[in-house]
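1. Structure for the following, please:
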Amino acid sequence: MIQKERTVSLPEVHRTIKVPERGGFWRKMLAYGGPGYLVAVGYMDPGNWATDLAGGAQFGYMLLSVILLSNLMAIVLQALCVKLGVATGRDLAQACRDNYSAPVSFFLWILCEIAIAACDLAELVGSAIALELLFGIPLAIGVCITALDVIMVLFLQGKGFRYVEALVITIMTVIGVCFIVELIVSRPDVADVLQGFIPQSEVVRNPTALYIAIGILGATVMPHNLYLHSSIVQTRAWQETPEKKREAIKFATIDSTVALTLALFINAAILILSAATFHFSNHQDVAEIQDAYKLLSPVLGFAPASILFAIALLASGQNSTLTGTLAGQIVMEGFLQIRLRPWLRRLLTRMVAIVPALLTILFLGEGSTTNLLVLSQVILSLQLSFAVIPLVMFTSDRRLMGEFVNPRWLKILAGAVATIIVGLNLWLLWQTFLEWLN
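-> Next up is the predicted model:
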């Protein structure tokens, strides 16, 4: 194999955050806390809203089990990303470039760029919908306005990585508070909610439920998040000793697990709110985010409900924008070793998302946006296998990981997660093929 030049991941912030050599649990936890929340942002973006709203309105609480399963798989996969980044000093894109041939790496890069574009499409459309709901701005204009958020991204990156983390956590808190209020007002049946977390066979047998379930999987376990997390965990400046690496893996894994638990609450809250408000009040046909906004206040009898809903939607779209920029930079630098200025990288990504968004709105109407969001999440899910399989293989390879290689139980668990993801996607393709034949 030709030895490839080694470069660090995200060089402008690599190892810039100090970690105390001594100190108690909470002091070290504070130093390592942050990257997990940037990753968790991708688990509550506008694409999640579309799939969760559709799932709750049509099937009640049934798909809560899919959200729970997806989140558990996400916790496992993000823990593997932490191990890869800490143990090898390489992010997932760099590891692919180091260990695969140039054609394979290029193919994986193309797939990852498609996933990032699909994710960016969801953020773009979601933010534009929120602007329309809050301020009456037409969707087509809103799409163009949200494309300019590159200015905010550039400003924060210039301030330092801790500022990015602080803003993300603040916005996540706003989203969480909005949904706590919404859930209190909607008064869901607790027993029915808990039963919804128990898997049901109808999810697989019902083609519509399966389509939304795959969308939830794609919206939750996002392929570009695997590249992102394996990179940003390296912003911490731990000492290069086995003991300190084990410590880094421990605290970074706790960080991501806590953050993803918060993401689980928000995802579940969207579906629970949809089910409690629409499914059980003869509004099962609610499919558009705009329709949900209009019905929330009158159905719940709580005037601020719709406003809180739109504020949370706008916050989630803008929050996801921050991590999308970083992920795009990581995969391009990791796979191709091409560095673009952040503003240029962001504008290129946004242009890829703007074109289908504007065409859909102009030719199919504004009512098609939620279907576009769900489709974007299914595309994400179909790309997921091509990021998960390399991640599982690398972290299970003693040659790469040394003493940090996955133990047998984790190899089995990670293999099971990869198998479930591949299996569900193949099943979705088969069901879609059968529908086309009919």
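2. okay, CA-based contacts and neighbour counts for the rest of this
-> OK.
3. Quick check: Val181 vs Asp192, distance?
-> Per CA to CA, to the nearest Å, Val181 is found 20 Å from Asp192.
4. Thr370 too?
-> As for Thr370, its distance to Asp192 is 27 Å (criterion: CA to CA).
5. Settle it for me: which of the two has more neighbours?
-> When Thr370 and Asp192 are compared for neighbours, Thr370 comes out ahead with 25 against 13, by other CA atoms under 10 Å.
6. my read: that one touches Ala50, true?
-> Yes - if you go by CA atoms under 8 Å, Thr370 and Ala50 touch, sitting 5.8 Å apart.
7. How far off centre is stretch 324-334?
-> 15 Å (CA atoms, centre = their mean, to the nearest Å).
8. which residues touch Leu84?
-> The neighbourhood of Leu84, defined by CA atoms under 8 Å, 6 or more residues apart in numbering, consists of Arg90, Asp91, Leu92, Ser230, Leu391, Phe394, Thr395, Met401.
9. Second input sequence below; structure requested for side-by-side comparison:
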Amino acid sequence: MPEVFRSIAVPKDRRFWRKLGAFSGPGYLVAVGYMDPGNWATDLAGGSQFGYTLLSVILLSNVMAILLQALAAKLGIVTGSDLAQACRNQYPREVSFLLWIACELAIIACDLAEVIGTAIALQLLFGIPLVWGVCLTALDVLLVLLLQQRGFRLLEAFIIALLIVIAGCFVVEIALSQPAIGAVMRGFVPTPEIVTDPAMLYIAIGILGATVMPHNLYLHSAVVQTRAFEQTDSGKQEAIRFATLDSTIALMLALFINAAILILAAATFHAAGRTDVAEIQDAYQLLTPMLGVGLASTLFGVALLASGQNSTLTATLAGQIVMEGFLRIRLPAWQRRLLTRLLAIVPAVVVAALYGQSGTTRLLVLSQVVLSMQLPFAVVPLVAFTSNRALMGRFANGAALRWSAWVIAAVITGLNAKLLLSLATGG
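-> Okay, the predicted model is just below:
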């Protein structure tokens, strides 16, 4: 994004909080993708069907995300290239092109979830038909342009404000649902049945795909470059430290919200024997009568709308970064973003028109599994680049970090292979 490259000043004094404030922002843009409507679909399905069991998957996914986002920030800060540009520069043209195709498929799957989630929220809160709601989400292109013209900091502030709204809504929802604290704590401990039960594995990989999102790795490696840090080894080291702290804090907020959605579903639906609640619309309709509080459904809808709007904003930015990085397309900002948005709007309109309200959540869950399938195509290059001493110099991953990152890549690839085998054999 050349229009905002190194546009935000970093204070030269040594005060910790001023430095952290200057670097805070990119992590929250990234965290948005970890609590988008696709997460809602997988978390609701997991909580209603299996209670608190899949909380361990949310926790594990978040730990993976923290490490991978730290690597993405380091790549952008040290090399001055985002992940898409690094792939274009380091790989043959054919390989780079295939990686671009994989990334575009991931962004379309992600946008499908976000656009449909926003449209569902508009339908639930205001009665707007699903297809018209999908079309309204195209206006986020204009919102991104308006906010970014007034400074990238304003765009970050807007997104953080919506995150606060989402978190506030779920604080109230958790208080109303009164979950069993002991059962919640046990849910964070992994159990073997997550891998051995095909139905649970399908939802678990959906959660993984919804949490560790491939396009967010491209996004983070680019937006950290909006900070005008010193281009020295010490300046880059400081930037890496504060960027990692920023994304870690933001992703802990994402962990809370994802866990809150699953806990709400487990405490409200699973505990009452309603293991069939997987549709977002069903959850919205049932929350008020089951919790006995009229505000419960409204808060759920408001949080969903804020989540969907936030996610479409950041997905549009990620699409721009990927297209520019892989293809070196030089278009005016509004044209780049409109093209990126249409890649998601068109299939979403088709899906909404064909399937309507019924089946949209199944499509949301499927989109997250598609995202998970694309993860190795982003994670493997990221780990390889940040471990390459010729590219990263003294900032290359040490042995412990390198092995941890490769283990995460192997776990993601292995779980995907297990899922494909289960789907192919029907068991």
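10. Any idea what the TM-score comes out to?
-> The TM-score (TM-score structural alignment, normalised by the length of structure 2) is 0.98; 427 aligned residues with a CA RMSD of 1.1 Å.
11. circling back: among the contacts of Leu84 of structure 1, which lie within helices?
-> Judged by DSSP state H, the subset of the contacts of Leu84 of structure 1 located in helices is Leu92, Ser230, Leu391, Phe394, Thr395, Met401.
12. Out of those, the closest to Tyr37 of structure 1 would be?
-> Closest to Tyr37 of structure 1 out of those is Ser230 (13.5 Å), distances taken as CA to CA.
13. So the closest one versus Gly301 of structure 1, what's the distance?
-> For Ser230 of structure 1, the distance to Gly301 of structure 1 - CA to CA - is 45 Å.
14. Val331 of structure 1 too?
-> To Gly301 of structure 1, Val331 of structure 1 is 47 Å away according to CA to CA.
15. Looking at those two, which one has more neighbours?
-> Counted by other CA under 10 Å, Val331 of structure 1 and Gly301 do not tie: Val331 has more neighbours, with 27 against 12.
16. Can you find the partner of that one in structure 2?
-> Following TM-score structural alignment, the counterpart assigned to Val331 of structure 1 within structure 2 is Val322.
17. any idea how far its match lies from Thr211 of structure 2?
-> Distance, Val322 of structure 2 to Thr211 of structure 2, using CA to CA: 19 Å.
18. what does Pro381 of structure 2 give?
-> Distance of Pro381 of structure 2 to Thr211 of structure 2, computed by CA to CA: 19 Å.
19. just the strands in structure 2 please.
-> 8-9, 227-228 (DSSP state E).
20. wait, which of these is closest to Thr248 of structure 2?
-> Comparison of the strands of structure 2 against Thr248 of structure 2 by CA to CA identifies strand 227-228 as nearest, at 17.6 Å.
21. post-alignment, that closest one versus structure 1, mean distance?
-> Strand 227-228 of structure 2, aligned to structure 1 and superposed, deviates on average by 0.6 Å (mean CA distance after the TM-score superposition for structure 1).
22. Mind checking which of Pro381 and Thr211 of structure 2 has more residues around it?
-> Ranked by neighbour count (other CA under 10 Å), Pro381 of structure 2 and Thr211 place Thr211 first, with 32 against 18.
23. Would you enumerate the residues in contact with that one?
-> Residues near Thr211 of structure 2 by CA under 8 Å, 6+ apart: Gly33, Tyr34, Met35, Asn39, Ile58, Ser61, Asn62, Ala65.
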